[in-house]
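Participant: Predicted model and sequence below, questions to follow.
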Amino acid sequence: MEDIAVAIGEPDADRVAILEDQRRLLAAEADRLAAMVRSLTRAINAEKAGETMNAEEMFEVFGDFDPSEHEAEAEAKWPEVFEQSRQRTAGYGKEQWQAAVAEGEAIAAKLGALLAAGTEPDSLETMDAAEEHRLSIDRWYYPCSSVQHVGLGEMYLADARFRKYWEDRGEGLATYVHDAIVANARRAAGPA
């Protein structure tokens, strides 16, 4: 901060650039501290829940993705769903997590292959894959109705993190999966 005062005092100083640089540094430090708080929260929650996976096993299952980084946001936005998911997954060991993740990845790969093949999102095959996706969520995480699934599909478009997950598996896949989920929900609702 002393550097800022000196730099701003210079006659040719770009004050805005100096302040923006300092803001970036402080934001990075805040992110680092927030990550530490999340790690401690995870450790506390794991101890309280008697979780069976250690950090190394979590990395084996999820790689660089840390589901706990999204806990506070998920709990704030969807408290009932968050609690159902927390209760359902609390006792999962490494094998169950691996099975859940592998199933999700297989469904994502299937949807990606359907998109790549030019299959329409409202085709029977694609709607069936969307239904597999819904049932997988329902089986592993929380009860997922067709209406909830459509809401999740909306998030795949609106939230950059979810969009990235799908787009990393195929260009246009986030929109394709959303459209398939919507078509599947219409099918489940029956004729209007």
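Facilitator: Structure received.
Participant: Please count neighbours and contacts with C-alpha atoms only from this point.
Facilitator: Will do.
Participant: tell me which residues of whichever strand or helix holds Trp166 are tucked away?
Facilitator: For Trp166, the host element (DSSP states H and E) is helix 160-167. Going by neighbour count (16 or more other Cα atoms under 10 Å), the buried part of helix 160-167 is Phe162, Arg163, Lys164, Trp166, Glu167.
Participant: Quick check: nearest residue in space to the first one, chain neighbours excluded?
Facilitator: Yep, that's Phe162 we're talking about. Excluding its sequence neighbours, the residue lying closest to Phe162 (Cα to Cα, 6 or more residues apart in numbering) is Tyr156, at 4.8 Å.
Participant: alright, now check it against this:
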Amino acid sequence: MNIKQVADLAKISVRTLHHYDEIGLLIPDHVTESGYRQYSENNLQTLQHILFFKELGFSLKEIRRILHSPDFDTFEALHLQRRSLLAKREQLDKMIATIDRTIANVKGENQMSIEEKFDGLQWDHNPYEQEAREKWGDQAVDDSNQRIGKLSKEQKTEIEQQWQEIYTSFAARIGTPVDSEETMALTKRWYELLNQFGSYSYDAFIGLGQMYVLDERFTKNIDRYGEGLAQYLSEAMAYWGELQKKNA
């Protein structure tokens, strides 16, 4: 399907699809020689996920992180979205009932307690957002942070020194091939260091690298050691991780 057909089908603007392409959220599987975007069935499935997650209150950055997670599963995502929509429908039904009772109360037809006037008004809680974040987002990062919190001051200082040394070494190699012996050896050291206080599979390691470029908090922090370090480190982690999986 071309971009106009997809926009009409999903009831969104062509500009929105352009934006999704620009930020790497929904990249069409085919672009003609004339530069026209062509969307596959897989693209349409991805778009459905995007629109469902948007409806549930997820930001585009969060959606991109979920969809790009190595653990992302379409079937699980659909079930998560269904449970979340049912919960949202239940909340909306409560809110509608509260409005109806309030209208009757204003007319003098009934009495309402203060608590009843706020029944169903829960704006700041989405339990399924946390479930999605844990399933496809930064669970490994949170686990690592918890383990770091249990370390002694001396242990934290030692790890921080190793951390900075590796970042500095990576920064010095920006622009060199990620498949070079030096970079792969450095990436191996990084993997081993992370696993001293975390539990990273090769997929989780690759996923962490993706977060370095998808989450501006990571990017800003890492690029302090060198412009473009987050991108280079992400690519190095992806290459090394995939190679380890292949040779496992």
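Facilitator: Perfect, thanks for sending it. Because the structure is predicted, anything quoted here is derived from the model rather than measured.
Participant: what's the distance between Met237 of the second structure and Gln210 of the second structure?
Facilitator: According to Cα to Cα, to the nearest Å, Met237 of the second structure stands 9 Å off from Gln210 of the second structure.
Participant: the more surrounded of these two?
Facilitator: Per other Cα atoms under 10 Å, whichever of Met237 of the second structure and Gln210 has more neighbours is Met237, with 28 against 22.
Participant: Tell me if I am right that Asp179 of the second structure is in a strand.
Facilitator: No: counting by DSSP: H, G, I helix; E, B strand; the rest coil, Asp179 of the second structure is not found in a strand; it is coil.
Participant: quick one: contacts for it?
Facilitator: Taking Cα atoms under 8 Å, 6 or more residues apart in numbering, we find Asp179 of the second structure in contact with Ala236, Tyr239, Trp240.
Participant: Kindly name the residues of the first structure that line up with the longest helix along the second structure.
Facilitator: When the second structure is parsed with DSSP state H, its longest helix is helix 74-106. Aligned using TM-score structural alignment, helix 74-106 of the second structure spans no residues in the first structure.
Participant: helices or strands up against that helix?
Facilitator: Helices and strands touching helix 74-106 of the second structure, by 3 or more Cα pairs under 8 Å, 6 or more residues apart in numbering; DSSP states H and E, are helix 41-55, helix 114-117, helix 127-136.
Participant: just checking, what packs against the last one?
Facilitator: Read it as helix 127-136 of the second structure. helix 60-67, helix 74-106.
Participant: ok, and for the longest helix of the second structure, which residues are buried?
Facilitator: For helix 74-106 of the second structure, by 16+ other Cα under 10 Å, it's Ala77, Leu80, Gln81, Ser84, Leu85, Gln91, Lys94, Met95, Thr98, Arg101, Thr102.
Participant: Let me see the contact set for the residue most central in space within the second structure.
Facilitator: Residue closest to the mean C-alpha point of the second structure, counted by Cα atoms, centre = their mean, is Arg65 at 2.2 Å. Counting by Cα under 8 Å, 6+ apart, Arg65 of the second structure touches Trp136, Gly137, Met211, Leu214, Asp215.
Participant: any idea what it aligns with in the first structure?
Facilitator: Under the alignment by TM-score structural alignment, Arg65 of the second structure pairs with no residue in the first structure.
Participant: ok, Arg65 of the second structure to Glu181 of the second structure distance?
Facilitator: For Arg65 of the second structure, the distance to Glu181 of the second structure (Cα to Cα) stands at 30 Å.
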